[in-house]
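# Structure of the sequence below:
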Amino acid sequence: MLKELGKSIILYGIASGISKSIMLFLIPVYTNVFPPEDYAVIDLIATVTIFIAIMGMLQIESGILRYYFEISENQRSSWISTGFWFISIISILLAFITSLFSNYISTIIFDTGNYSKILTIALFTIPISNIFSYCTVIIRCNKEPISYLLFTSLQLIFTIIISLWLVLARGYGVEGAFWGIMFGFLVPVFFMIIYLLKKSLLKLEISGQALNSLFHYCIPQLPGILGSWANTYANRFVMLSYLTLTEIGIFSVAIKIAGVFKLGEEAFRMSWGPFLFENLKKEGHKQLFGNVLVICTLLVMSLCSICALFTKEIYFFIIASSYNAGIPLTSMLFFALGFNILIQIVLIGPAITKKTIFNSVLGLSSFLVNIILLLLMVPKWGLIGVPLSLLLANLFMFISSWYTTERIYYIGFPIMKVATIITIGLLLLGLTLVFNQVIIIRMLLAIAICILFLVGYKSMKSNILNNL
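As a prediction, this is how the structure comes out:
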């Protein structure tokens, strides 16, 4: 069963993560083309559009994923069509309405309306990107890895080629970056719709019964998703009150580099949901989920530690020197985003029991912790307070999610093993920040991490084999 999860992550998750982390691949070019101020503009506009995109999806795709294996095959086309048309209509309406206020939004954020055109371009990318995201979930549920890889690869290739052509060859600057994203989604979405039609999965229908069931599952968790968005992105607006656009741009690049773990989060999310619900009714599933948590915690903490140790070298080879102030920020952000992967495992209680209101309570609580810490730390410590507050907020989210799941659907997660691994990981982060200039010490620490990982994996091996 664990092998199935591993294969699923490789086949579906990594492709999905890469397609949603394109800016990570464009960083080496963009940081040499755009100064930190321009990168801050890209990031702030993206922050607004991600919020609108969440409202356009309303978590309908998670509802489809939740019920897909419960409804009959005859019902699936009706449910899929309902989700498709609902997301399409809502996303288009939200993009159009928000675009009417683009000049006002630009003035609020940047003290000028000069970025209203770029914001409008970004807004009308939302319906296309939401349809793309929804279709990938359907293909994933149908277990068609070749089609999945083909469509996500098309999106990746077209986005990179068009973006680089518009930014470098045509000199469109920041505007070209957003045009590239739009056209990168447009081509694969066209073929995805044809695919769904040929598979008879898409028709002109909206089922009231399906929509009602989806709303009951999805709407209660929407505030939590918005809280998660705010936890990761809303700090930009707090930063605007205390920091310059240059500093925001430096942070934006730092979190994009750490976004390799965002890629991992997306990869795991695409695989974990189907794996969870397919194994839920099987005997021994609680022990299986506990083993998954220990293995993933060991792997995530090890990778975070090694990445943090060599952040300086990452910047040296791929990032312009004007962004070097982001080196310590990136080290902390690796861990902050790494926790998001682990949160998905411990936050299974609400999904299993369909009490998704807990997702909202936990997400909003984590957001409040983040905001309070930001307001306390940023005025006193400056830019370094931003990743530190996010790290602590995500750690809070992890602990509270664990507690909630054990209360509403007891799993019996191995708390001591996981707590020990996390404590060692955070201690290594502290050593990384202290000895950042000494390459020999960092190399020795990296060797020690690899040894600890192998020892930890070996100690878990017998438990793993019992579940294969």
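# hey, let's count contacts and neighbours off CA atoms from now on
Noted.
# which residues in the stretch 101-250 of the chain form helices?
In the stretch 101-250 of the chain, the helices defined using DSSP state H, counting those that start in this stretch lie at 102-110, 116-123, 126-141, 145-164, 173-198, 208-218, 222-233, 235-242, 245-257.
# which one of these lies closest to residue 74?
The closest approach between residue 74 and any of the helices of the stretch 101-250 of the chain, judged by CA to CA, belongs to helix 208-218 at 13.0 Å.
# what does the closest one contact?
58-60, 62-64, 78-79, 82-83, 354, 356 (CA atoms under 8 Å, 6 or more residues apart in numbering).
# How about stretch 354-371?
217-218, 220-228, 230-231, 235, 347, 349-350, 389-390, 392-394, 396-397, 400-401, 404.
# Could you check which helix or strand contains residue 26?
If you go by DSSP states H and E, residue 26 is part of helix 22-33.
# Distance from the chain centre to the helix or strand that that helix is followed by, please.
Sequence order places helix 36-57 as the next helix or strand after helix 22-33, per DSSP H and E. Distance of helix 36-57 from the chain centroid (CA atoms, centre = their mean, to the nearest Å) equals 14 Å.
# Another sequence for comparison is provided below:
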Amino acid sequence: MSIAKKLVGQTAAYGLSSIIGRVLNYLLVPVYTKAFLPEAYGVVTYLYSFVALFNVLYTYGMETAFFRFANKPGTDQRELYNKVLSLIGSSSLIFTAILLLASGPIANFIGFPERQEYIVWLAIVLAIDAIATIPFAWLRLQNKAVKFASIKLINIVLTVGANMFFLVFCRQVYNGDYLPELRPWVTSIYNPDFGVGYIFLINLVANALQLPLLWKELSIFRFRLDVDQLKPMLRYAYPLLFMGLAGMVNEVIDRILLEYHLPDNFYPNMSNMAAVGIYGACYKLSIFMSLAIQAFRYAAEPFFFSQANDKNSPQAFAQIMKWFVISCAFIFLFVSAFRDEIASVFIDESYHSGLVVVPILLLANLFLGVYYNLSVWFKLTDRTQFGTWISVGGAVVTIMLNLLLIPVLGYVGSAWATLCCYFAMAAVSYFLGQRYYPIPYPVRSIIGYIVLAVVLLLGVFYVPVQQVWLNYLIGLVVCALFLVIVAARERLLFFNK
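So this is what the prediction gives:
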């Protein structure tokens, strides 16, 4: 179908920045895991979990609301842009001012009283990111994918480059690994005691440099703060706020609960914060699934809204879902089958004890992607309150299962809690969606491909093989077998069946 193919093209365009950017950013994982012990990296994982939660609070669903209202007939998109950016900009500055004033007590509360500057830097990052969200949304609305991707990539390149400079080049010169003649100069700009502070400060500087790159979008902005006129958008957005907040709880609360709820000495010779660091590093191996989902989401949200009135859209949405699941099932199978080999490249060996969570988290993210696909029904019917309740229910499942499983299974329990949460959310959303906005999803095919990938993976894990090369061969064979079965089943008619 033509509109489905159009989505593929948009996904590729917007996904370029997401995929290349996150791959480049992923190159920092071996840098961090080699530069810092698991306990120090746990601090990064822990604090960025809070940042993820606050990111949702700072934008409170207005990005999606902006797309929804900008596509309504007769809307002055420029004026709407001015009003939304005025609101987000004002609220972001207020929120950040509060965090700056309270940075000392916050640092004490979360257990880092000597690192108040981390809170200050991250509070400023939150404001910058929230303000930049609307100009980026404007670029997406105007189909300026190249500029969108370029700015995102520049940000990532700056971040990766600065981290490589300080945490690899400067650290190794300082330690005397090479270029001893440069050590006096490096000593003047690099302090090993600054530790993970480099990660947070580099994030702040790189994100701030996005604003000059968005100058054209910011220069057309005129302050138009009119809360009364924005009330319909706020009514549409507030359920999305709770939905996003609950969704972020599902995504990051396990890191926070691991620190507080993991029994002492659960892992021999490892602190709770070190366990958080190992879990966070191994979670990064699910990036390949996250890439597919993020690329899809960038294009899908404006695409679904623009196709809402097309009579053929339900059939197109159904086909999109099927091929999305096929793609994600293959990613799940391939990454899980070669997790040890991938980990040996990207994660220091001191973190490998957590690799058992990788297949569980990959499958969990697959169901999260399914849920994002299914969420089209309540967004197009303006029943966003259902999304809120589904996400809140998922958050309850996540918290309860983490509390139950962490004392018994450690971070493996957190991984299973994540899988159960996303599966439950997808299932509930499907059954509600069929009632309010029926879409003829090929459910049997979708379930069949997921089960096929799981069964093939179990074959890889449980076939007793001693030779390394034979393990590689079996992994390649099962991945190829999956593709052959898909090709035979679909008869190679991509989006045309």
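# so what number do they get for TM-score?
Once superposed, the chains reach a TM-score of 0.92 (TM-score structural alignment, normalised by the length of structure 1), with 462 aligned residues with a CA RMSD of 2.2 Å.
# if I pick the residue nearest to residue 18 of structure 1 when sequence neighbours are not counted, what's in contact with it?
Among residues not flanking residue 18 of structure 1 along the chain, residue 263 sits closest, at 6.1 Å (CA to CA, 6 or more residues apart in numbering). Counting by CA under 8 Å, 6+ apart, residue 263 of structure 1 touches 14, 17-18, 20-21.
# got it, and residue 178 of structure 1?
118, 121-122, 163.
# Kindly report the same for residue 117 of structure 1.
The neighbourhood of residue 117 of structure 1, defined by CA under 8 Å, 6+ apart, consists of residue 102.
# tell me the most buried of the helices of the stretch 101-250 of structure 1?
Counting by mean count of other CA atoms under 10 Å, helix 245-257 has the highest mean neighbour count of the helices of the stretch 101-250 of structure 1, with a mean of 24.
# matching residues in structure 2 for that helix?
Aligned using TM-score structural alignment, helix 245-257 of structure 1 spans residues 273-285 in structure 2.
# Give me the distance from that stretch to the chain's centre.
Relative to its chain's centre, stretch 273-285 of structure 2 lies at 15 Å (CA atoms, centre = their mean).
# Not counting that stretch itself, show me its contacts.
Residues contacting stretch 273-285 of structure 2 (CA under 8 Å, 6+ apart): 26, 29, 33, 37-46, 255, 258-259, 267, 335, 339, 343, 347, 351-355, 357-358, 361, 411.
# returning to that earlier point: for the contacts of residue 178 of structure 1, which ones persist in structure 2?
Retained in structure 2: 118, 121-122, out of the contacts of residue 178 of structure 1 (criterion both residues aligned by TM-score structural alignment, their matches' CA atoms under 8 Å).
# Save these as JSON lines, and put in distance to residue 278 of structure 1 too.
Shown next, in JSON lines, are those (distance: CA to CA, whole Å):
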{"residue": "118", "distance to residue 278 of structure 1": "43"}
{"residue": "121", "distance to residue 278 of structure 1": "40"}
{"residue": "122", "distance to residue 278 of structure 1": "37"}
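# Out of these, which comes closest to residue 454 of structure 1?
Nearest to residue 454 of structure 1 among those, with distances taken as CA to CA, is residue 122, at 45.0 Å.
# For that closest one, which non-adjacent residue is closest in space?
residue 178 is the one closest to residue 122 of structure 1 (CA to CA, 6+ apart), at 5.9 Å.
# what's the counterpart of that neighbour in structure 2?
Under the alignment defined by TM-score structural alignment, residue 178 of structure 1 is paired with residue 200 of structure 2.
# Measure how buried residue 447 of structure 2 is and give me the count.
A count of nearby residues for residue 447 of structure 2, using other CA atoms under 10 Å, gives 12.
# how far away is it from residue 190 of structure 2?
Using CA to CA, to the nearest Å, we find residue 447 of structure 2 at a distance of 53 Å from residue 190 of structure 2.
# Residue 497 of structure 2 too?
59 Å.
# Which one's more surrounded, these two?
Higher neighbour count among residue 497 of structure 2 and residue 190: residue 190, with 19 against 9, using other CA under 10 Å.
# Residue 265 of structure 1 contacts residue 341, doesn't it?
Yes: at 4.8 Å, residue 265 of structure 1 counts as touching residue 341 under the criterion of CA atoms under 8 Å.
# okay, and the common contacts of these two?
Joint contacts of residue 265 of structure 1 and residue 341 (CA under 8 Å, 6+ apart) do not exist.
# name the element the nearest residue to residue 223 of structure 1 once chain neighbours are set aside belongs to?
Residue nearest to residue 223 of structure 1 in three dimensions, not counting chain neighbours: residue 360, with 4.8 Å by CA to CA, 6+ apart. Assessed by DSSP H and E, residue 360 of structure 1 sits inside helix 357-381.
# got the angle for that helix vs helix 222-233?
Angle, helix 357-381 of structure 1 to helix 222-233, by axes from the mean of the first three to the mean of the last three CA atoms, to 10 degrees: 20 degrees.
# Next secondary structure after helix 357-381 of structure 1?
With DSSP H and E, the next secondary element past helix 357-381 of structure 1 is helix 385-408.
# once aligned to structure 2, how far is that following helix on average?
For helix 385-408 of structure 1, the mean deviation from structure 2 after alignment is 1.2 Å (mean CA distance after the TM-score superposition for structure 1).
# Where in structure 2 does that helix align, residue-wise?
Using TM-score structural alignment, helix 385-408 of structure 1 pairs with 413-436 in structure 2.
# mind checking how far the matching stretch is from the chain centre?
Per CA atoms, centre = their mean, the centroid offset for stretch 413-436 of structure 2 relative to its chain is 18 Å.
# Please enumerate residues in contact with that stretch?
The contact list for stretch 413-436 of structure 2 (CA under 8 Å, 6+ apart) reads 250-251, 254, 357, 360-361, 363-365, 367-368, 370-371, 374-375, 377-378, 387, 390-391, 393-395, 397-398, 401-402, 405-406, 439.
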